[in-house]
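**Q** no letters, just coordinates:
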């Protein structure tokens, strides 16, 4: 929970793109999210401790980028609030 809100949400999007988070991103860092993190580590042949190293985060971002580009995600303006979503 010490991660910034946007970081927590993007982390869940990256886990989804890797096939380890079949859920809608939310603001909490739950036991389920901790287990999904360990599943990602196991799938990569790493020690499943639930704590990602900087190198692991970099690898996850690199592998997620191609999947996310295929999804065509982009920021769009909210129709009434004047903010991007």
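**A** Cool, the structure landed. All of these numbers come straight from a predicted model, not from anything done at the bench.
**Q** going forward, measure contacts and count neighbours with C-alpha atoms only.
**A** OK.
**Q** all strands of this structure, in order?
**A** Assigned by DSSP state E, the chain shows no strands.
**Q** count of neighbours near residue 55?
**A** 9 (other C-alpha atoms under 10 Å).
**Q** okay, pairing it with this:
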């Protein structure tokens, strides 16, 4: 069950990440060059590796990783909301 929950949270994280990358926010021009490598796909790869690590840990019985990934997703959601609503 934890793997399914983490996977669904991962889908949301990817959607938020892509929306921020496509927003054209002025803050994106101030981030290091690796963020813009391959059109932002380098950071999406990092997002994927975080999701993969969380799912692998959950599959080995480390169910606490679900709560850690929930916290990570909540912080991603707050950051995306701040960026996309131009509050930051």
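**A** Perfect, thanks for sending it. Here the structure is a predicted model, which means the values were calculated and not measured.
**Q** just the TM-score for the two chains, thanks.
**A** TM-score for the superposed chains, counting by TM-score structural alignment, normalised by the length of structure 1: 0.32, backed by 51 aligned residues with a C-alpha RMSD of 4.8 Å.
**Q** how far away is residue 41 of structure 1 from residue 34 of structure 1?
**A** Remark: distance between residue 41 of structure 1 and residue 34 of structure 1 (C-alpha to C-alpha, to the nearest Å) = 11 Å.
**Q** more neighbours, the two?
**A** Per other C-alpha under 10 Å, whichever of residue 41 of structure 1 and residue 34 has more neighbours is residue 41, with 18 against 13.
**Q** so how far is residue 66 of structure 1 from the more buried one?
**A** 19 Å.
**Q** checking residue 69 of structure 2 next. Helix, strand or coil?
**A** helix (DSSP: H, G, I helix; E, B strand; the rest coil).
**Q** these two touch, right, it and residue 54?
**A** Yes. At 7.0 Å, residue 69 of structure 2 counts as touching residue 54 under the criterion of C-alpha atoms under 8 Å.
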